[in-house]
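[1] model this:
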Amino acid sequence: MSCGDKLRIAIVVSEFNYDVTRIMEEKAVDHARFLGAEVAVVARAPGTFDTPFIVSRLLTSREDIDAVAVLGAVIKGDTKHDEVVAHQAARKILDLSIEHGKPVTLGIIGPGASRLEALERAEEYARRAVESAVKLARRSKELMGEC
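    This next block holds a predicted model:
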C-alpha cells in the first residue's frame, strides 16, 4: 500500500448483546469514514469470545486489510463468565495483531459492565477502536518506510 492509498479496515462485531453492538457497529463505520478509512468488510461473530477466530480468518485470507477493529459487549451476569470471555478474547486479539503484523484493536466493553453501562459506553468504545486501528495502521506504514 502506498501513502496515497486509502486505509482499508475490517470491523468484527459480536452479535451477542446486539442491542449494544448494533450501535457500536454504526458508530464504527461512521467514524472510519470520518477518518478517511474505507471499511472493506464488516464481519460478525456469534459472541465476543468468537471474534478472534473471525479476525484470524480475515488476516489470513485478506491481504487488502490494513487493520481490524473488534467490537463487543460482555455484560456482567451472576457468575464470573464475563471475566473469562473478555480476558481471553483480549489476549487472543493482541496475539493475532502481533502474529500478523497488523493492528487489531480492542473495542470490547466489559467485563463487569451492566447493560446500561454498556449502552452508555457503546459509541465511545467503537470510536476509540476504529481510531486506534487507523492511527496504528498509518504509523506502521511510516515505520516500514511506506510513507
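
[2] Every contact and neighbour count from this point should use C-alpha atoms.
    Fine.

[3] helix, strand or coil for the spatially most distant residue from the centre of the chain?
    Distance from the C-alpha centroid of the chain, by Cα atoms, centre = their mean, peaks at residue 78 (26.5 Å). Recorded secondary structure, residue 78: coil (DSSP: H, G, I helix; E, B strand; the rest coil).

[4] Here is the second sequence; please produce its structure so I can put it next to the first one:
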Amino acid sequence: MATAGVDLSAFNKEELPDTSGMRFGIVVAEWNEKITEALYQGAFDTFIATGTPERQITRINVPGTFELVYGAKQLCEKDIFDAVIVIGNVIQGETRHFDFVCEGVTQGVVDLNVRYDTPVIFCVLTDNNIEQSRARSGGKHGNKGVECAVAAVKMAALRRVVH
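    Down below sits the predicted model:
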C-alpha cells in the first residue's frame, strides 16, 4: 500500500507559502460521514494552522462522492477561490459501483482542473475496507485531509504566481 509508513499529517508550516488573502473552498461528501468529517477537520485545521482566517474558508456539502464534481464546479465558476478541495470516501463493495464512482469523480476532477483556473485538489479515499479509511483519516497513517490542504496552499500560491 502506498501510504504504508507515511504520515499524511506531517508538514512544516514554515515551508509553506503565506496564505494571507487566500480563499479556500471545501466540498464534503455526506456519504461515509465519519470518514469525510475527519478528513474535513484535518484540512480545516491545517488551513487555520497556516494562518488562513476561518472566514476565508467556505464549506459546502453534497450527498455523495459522485456529486463532489458538481459542487466543486459551482465554486470554481465563482472564481473567488484560490483552491478547492473535494473530500469523499468510497469503499470497495461486492459490485462494480465502486469502479464507476471512483473513475467518474477522478475524471471529473481532472476535467475541472483543465477547464477552470482554480486548482481542485482530490481528497477522496478509495479504500478496500473501512479500516484503511480510518487509518488515512486520522488513524495510524495520519490524515489525508491535512496533506490535501497543504497541496491546496501550494497550488493556490502557484496560481497567484502564474496569474
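
[5] List the TM-score for the superposed pair.
    Once the chains are laid over each other, their TM-score by TM-score structural alignment, normalised by the length of the first structure reads 0.88; 140 aligned residues with a Cα RMSD of 1.7 Å.

[6] Please pull up the equivalent of the residue farthest from the centre of the first structure in the second structure.
    Alignment of residue 78 of the first structure against the second structure is given by TM-score structural alignment, with residue 94 as its counterpart.

[7] And residue 98 of the first structure, by the same measure?
    Using TM-score structural alignment, residue 98 of the first structure pairs with residue 114 in the second structure.

[8] picking up where we left off before, separation between the residue farthest from the centre of the first structure and residue 112 of the first structure?
    11 Å (Cα to Cα, to the nearest Å).

[9] ok, now residue 69 of the first structure?
    21 Å.

[10] tell me how far stretch 37-45 of the first structure is from the chain's mean position?
    Offset of stretch 37-45 of the first structure from its chain centre (Cα atoms, centre = their mean, to the nearest Å): 9 Å.

[11] Quick check: buried residues in that stretch?
    Buried residues in stretch 37-45 of the first structure, counting neighbours by 16 or more other Cα atoms under 10 Å, are found at 37-41, 43-45.

[12] any idea how far the residue farthest from the centre of the first structure is from residue 103 of the first structure?
    Taken as Cα to Cα, the span from residue 78 of the first structure to residue 103 of the first structure is 34 Å.

[13] Residue 61 of the second structure pairs with which position in the first structure?
    In the first structure, residue 61 of the second structure lands on residue 44 (TM-score structural alignment).

[14] ugh, typo on my part, it should be residue 123 of the second structure
    Per TM-score structural alignment, residue 123 of the second structure is aligned with residue 107.

[15] Any chance you could list what contacts stretch 131-147 of the first structure?
    If you take Cα atoms under 8 Å, 6 or more residues apart in numbering as the criterion, stretch 131-147 of the first structure is touched by 1-3, 7, 9, 31-32, 35, 37, 66-69, 102-105.

[16] how about that stretch: buried residues?
    Neighbour counts over stretch 131-147 of the first structure (16+ other Cα under 10 Å) mark 131-134, 136-138, 140-141 as buried.
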